[in-house]
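> Okay, here's the prediction I keep looking at, along with the sequence it came from:
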Amino acid sequence: MEALDSTPFAELFLQLEARLVHELRRSGASISDTPIVPMHAHSSRSSGAGLANLYRFAADVLNEKVARENGHPPMTKHEVDLMCRCMATRKTLGEAITIAREFCAMLHPRAATLELRLESGAATFLMHPVRRKTSSAACLLDVTGLLCFIHFFGWLLGRPVSPVVVYLAHPEREDVAAFLGVLGAPVVVGADSSGFKFDAALLKSKIIRQPVELDDCLERLPFDFVASPASTVSAAQRVRSLLDAAMAVDRPLLRVAEIANALNLTSITLRRRLASDGTSYNELREQSLKNAAQHYLANTTWSIDKIASRLGFSSAAAFRRAFVNWCGLSPSRYRRAMWPNVRPDES
């Protein structure tokens, strides 16, 4: 596993650890039984392994819990592995997704219904789980499922899928806040279904992996990939992840030199890799700020002054100018469009 010993990644690990431990405690699980390497260990490699082991343990516990609450057994690890093996026999990503859809249909309702939508050069991969109720544990499992598919698709192709946006059916953004640092894309909560949008051209891309490589991938998926994502995540996704992780805990956004140091790159190399991904640090920073601003305007009653301060703007006026540049309308007009009954003193 790649050693991620920089402070930004250490903070990201700690955010995820806290979220997983909190959910395990809510489920009644004994944290002392968790087979983890201490997150505060001096070795960054140990930290990555500790996160992966904790995440794996939490997913197993919560999968059983959510399944009991909804009246049917969960999809087993063996079944997930078998689905992935079937996908790996296909020639293209599009064919692999078709196999996954058919496999999950056979296991309905224990497995989610999978769907692929195509529109204007974009593909949207969706999961429709059959659940009687939603919960923070179910939200964590949905995120885990999405991470499995995002990383497995990237692994099959030998290059990142790079989602444009991630959708979560769960309505509470706070329950996914810790995962903003590993999703690497804007997150829309309260969607009709969970899924992610990506470049439809990838559906015709050839699968390059060999069967002999599959066992190692299945052992790592998705937990080790979250702790060490370099092979399945683009430079743009990693930068966006660090920016979103900072935003989620009200930390100052990292400068390009700090991010380059976190990725063990020079600033010039980082800029070059971002350019090859079709973006730049400034574009990713603006996207992160824009998405956070839209969330706060649509889902809180915070004043414009408070939102401006939270996002690091020098004044409400500076925030308004930036927001108009992003969206073509003022923050107040955007809020009224999203929330018509908001009181005037809240906008």
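The structure has been received and is ready for your questions.
> going forward, measure contacts between C-alpha atoms and count neighbours the same way
Fine.
> which residues in the stretch 151-300 of the chain form strands?
Taking DSSP state E, counting those that start in this stretch to define them, one finds strands in the stretch 151-300 of the chain at 165-168, 187-189, 194-199.
> Figure out which of those strands is closest to residue 267.
Closest to residue 267 of the strands of the stretch 151-300 of the chain, according to C-alpha to C-alpha: strand 165-168, at 26.1 Å.
> which residues are contacting that closest one?
Strand 165-168 has contacts (C-alpha atoms under 8 Å, 6 or more residues apart in numbering) with 139, 142-143, 183, 185-198.
> For residue 211, which residues are in contact?
Residues near residue 211 by C-alpha under 8 Å, 6+ apart: residue 88.
> and residue 39, how many residues sit next to it?
19 (other C-alpha atoms under 10 Å).
> Apart from its chain neighbours, what residue comes closest to it?
residue 47 (4.9 Å; C-alpha to C-alpha, 6 or more residues apart in numbering).
> what about the one you found, distance to residue 183?
19 Å (C-alpha to C-alpha, to the nearest Å).
> Quick check: what element follows the longest helix along the chain along the chain?
Ranked by number of residues, the top helix in the chain under DSSP state H is helix 44-70. Scanning forward in sequence from helix 44-70 by DSSP states H and E, the next helix or strand is helix 77-88.
> Surely residue 131 forms part of a strand?
No: read with DSSP: H, G, I helix; E, B strand; the rest coil, residue 131 is coil and lies in no strand.
> Neighbours of it, how many?
Using other C-alpha under 10 Å, residue 131 has 17 other residues around it.
> mind listing what it touches?
Shown in contact with residue 131 (C-alpha under 8 Å, 6+ apart): residue 70.
> Secondary structure element holding residue 321?
Element membership for residue 321, per DSSP H and E: helix 316-327.
> Pull out the buried residues from that helix.
Within helix 316-327, the residues scored as buried using 16 or more other C-alpha atoms under 10 Å are 316, 319-320, 322-323.
> Stretch 173-184 too?
Neighbour counts over stretch 173-184 (16+ other C-alpha under 10 Å) mark 173, 175-184 as buried.
> Repeat that for stretch 217-231.
217-218, 220-230.
> for the stretch 201-347 of the chain, what spans make up the helices?
214-220, 223-227, 235-248, 256-262, 267-276, 281-299, 304-310, 316-327, 331-338 (DSSP state H, counting those that start in this stretch).
> and the comparison structure, right after this:
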Amino acid sequence: MSPAIQHTIAIHQVAQMLLGVEREADRAALLRRAGIAPALLESGLARVTQQQYARLMSALVRSQRDELCGLGSSPMPLGTFATGCRLLVGHRRLGDAIRAGLRYYHAVLPDFVPRLQVDGATAYLRLGARRGMQSRQIYAARVFMFFSYGVMCWLAARRIPVSEVVYHDSDVARRSDASRLFQAPICLADGEWGFRFDARWLDLPVVQNAQSVEEFLQQVPGCLLVKYRDQASLTERIRRMLRRYLAEEMPSLEQISDMLATTPQTLRRRLQREGQGYQLIKDALRRDVAVEYLTQSDLPLPEIAARVGFAEASTFHRAFKGWTGLTPGAYRHAHQDDERPSASA
């Protein structure tokens, strides 16, 4: 088994997604339906796979009968997203489709107002709060922001580069994975969220149609997590390069700079613009591959340690606990225990 190079998602995102579910028993049942061990919520550093997160979102929509997963002050009826997507493919330009989509959502979003603002060469998709919002409503705004970006990219069948992501809370921004998801730096603003991009992308043609929209709707939300990640970004290029060295000693910053025909100083600056650092990329790759091995294979822990570049299992244990808050054994046992049928089943 050779795991895909897929990013994992912070357990903080899972906890936020469940804010609209009141009963603990219901939360635990939803987590199990998504293949997520409820015990992982006790560790603020744990990670889940993209497939697990997508399954949780789908399970929440079905159980709550609300496309905002119970996060808003009032539910969003099932079918709202599908109707909106079908509306968008009737437009010829991306900018026209975005404006039409935001007008459509004005009537159904109770807690925040989405707008497209263009200032010279910069476009800004901005979400402004209608009133004071609780944590769950704030997370709903961030989910809507991410879905809006994914739909934009899908309409044009290409990734739209983001120059800046706007969050209103520094602690939430730090834990949100937003910089990695959008591959752009984060700035802070009071009472608003959004992202900025070059306004010239608004003139892109909408290439989707009535047939492709039905195929797209069968694949959401999972496809939005991975399809339009910028595979050409420096972060992703380095991540793919390092995958070849995962079981060996990884190249130094100087060596990877030589491979990319650049200098270490330039490499650091370019990674910083993407909200990344070389050590962060190495640690995240090892962590994500280890999580996939622990949850989707029966490999012994020493073998997993070797496959992610650790000569000693004890060193791997310490590193993994630093990344996720749990030892590899505890992480695996949490999933195994959760998969065993209960006595009442």
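Sure, I can see it. Everything numeric here is computed off the predicted structure, so don't read it as measured data.
> before we move on, the earlier item: what range in structure 2 matches the helix holding residue 321 of structure 1?
Using TM-score structural alignment, helix 316-327 of structure 1 lines up with nothing in structure 2.
> helices or strands up against that helix?
helix 281-299, helix 304-310, helix 331-338 (3 or more C-alpha pairs under 8 Å, 6 or more residues apart in numbering; DSSP states H and E).
> And the shortest one, what does it pack against?
Think helix 304-310 of structure 1. helix 316-327.
> quick one, longest helix in structure 2?
The helix spanning the most residues in structure 2, taking DSSP H as the definition, is helix 135-156.
> residues of it that come out buried?
Using 16+ other C-alpha under 10 Å as the test for burial, helix 135-156 of structure 2 gives 136-156.
> Centre-most residue in structure 1?
residue 183 (2.2 Å; C-alpha atoms, centre = their mean).
> which residues touch it?
Applying C-alpha under 8 Å, 6+ apart, the residues contacting residue 183 of structure 1 are 147, 166, 237, 241.
> For those, which ones persist in structure 2?
For those, the aligned pairs still in contact in structure 2 (both residues aligned by TM-score structural alignment, their matches' C-alpha atoms under 8 Å) are residue 166.
> List just the nearest of the contacts of residue 183 of structure 1 to residue 295 of structure 1.
Using C-alpha to C-alpha, these come closest to residue 295 of structure 1 at residue 166, 14.1 Å.
> Against residue 18 of structure 1, how distant is residue 117 of structure 1?
Distance from residue 117 of structure 1 to residue 18 of structure 1, by C-alpha to C-alpha: 35 Å.
> Over to residue 137 of structure 1?
Distance from residue 137 of structure 1 to residue 18 of structure 1, counting by C-alpha to C-alpha: 14 Å.
> Give me the common contacts of the two.
Taking C-alpha under 8 Å, 6+ apart as the contact rule, residue 137 of structure 1 and residue 18 have no neighbour in common.
> Counting neighbours, what do you get for residue 262 of structure 2?
12.
> scratch that, residue 66 of structure 2 is what I was asking about
The burial count assigned to residue 66 of structure 2 is 19, neighbours taken as other C-alpha under 10 Å.
> who's in contact with it?
Residue 66 of structure 2 is in contact with 60, 75-78, counting by C-alpha under 8 Å, 6+ apart.
> Kindly indicate the member of those with the most neighbours.
Greatest neighbour count in the contacts of residue 66 of structure 2, by other C-alpha under 10 Å, goes to residue 60: 25 neighbours.
> doesn't residue 30 make contact with that one?
Yes: with contact defined as C-alpha atoms under 8 Å, residue 60 of structure 2 and residue 30 form a contacting pair (7.1 Å).
> circling back to that earlier point, out of the contacts of residue 183 of structure 1, which one sits closest to residue 3 of structure 1?
Ranked by distance to residue 3 of structure 1 (C-alpha to C-alpha), the contacts of residue 183 of structure 1 are led by residue 241 at 17.1 Å.
> helices or strands up against the host helix or strand of residue 315 of structure 2?
Secondary structure assigned from DSSP H and E places residue 315 of structure 2 in helix 313-324. Packing partners of helix 313-324 of structure 2 (3+ C-alpha pairs under 8 Å, 6+ apart): helix 301-307, helix 328-339.
> Kindly present those as TSV, with separate columns for distance to residue 128 of structure 2 and mean neighbour count.
Formatted as TSV, these follow (distance: least, C-alpha to C-alpha, whole Å; neighbours: other C-alpha atoms under 10 Å):
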stretch	distance to residue 128 of structure 2	mean neighbour count
helix 301-307	46	18
helix 328-339	39	17
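> can you list these in CSV and add distance to residue 26 of structure 2?
Listed next are these as CSV, based on distance: least, C-alpha to C-alpha, whole Å:
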stretch, distance to residue 26 of structure 2
helix 301-307, 32
helix 328-339, 15
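> Nearest to residue 23 of structure 2, out of these?
Evaluated over these, closeness to residue 23 of structure 2 peaks at helix 328-339, with 18.6 Å, by C-alpha to C-alpha.
> which bit of structure 1 covers the closest one?
Using TM-score structural alignment, helix 328-339 of structure 2 finds no match anywhere in structure 1.
> Quick one: buried ones out of the contacts of strand 165-168 of structure 1?
In the contacts of strand 165-168 of structure 1, burial by neighbour count holds for 139, 142-143, 183, 185-189, 193-198, counting by 16+ other C-alpha under 10 Å.
> Name the nearest of these relative to residue 286 of structure 1.
Nearest to residue 286 of structure 1, judged by C-alpha to C-alpha, of these is residue 186 at 11.7 Å.
> roughly how far apart are the equivalent of the closest one over in structure 2 and residue 275 of structure 2?
Residue 186 of structure 1 maps onto residue 185 in structure 2 when the alignment is built from TM-score structural alignment. Remark: distance between residue 185 of structure 2 and residue 275 of structure 2 (C-alpha to C-alpha) = 5 Å.
> From residue 175 of structure 1, how far out is residue 248 of structure 1?
According to C-alpha to C-alpha, residue 248 of structure 1 and residue 175 of structure 1 sit 11 Å apart.
> Could you do residue 217 of structure 1 as well?
Using C-alpha to C-alpha, residue 217 of structure 1 is found at 28 Å from residue 175 of structure 1.
> So what does residue 146 of structure 2 match up with in structure 1?
Aligned by TM-score structural alignment, residue 146 of structure 2 pairs with residue 147 of structure 1.
> residues touching the residue lying closest to its match once chain neighbours are set aside, list them.
Closest residue in space to residue 147 of structure 1, ignoring its immediate chain neighbours: residue 222 at 6.2 Å, by C-alpha to C-alpha, 6+ apart. Contact analysis of residue 222 of structure 1 by C-alpha under 8 Å, 6+ apart lists 144, 147-148, 151-152.
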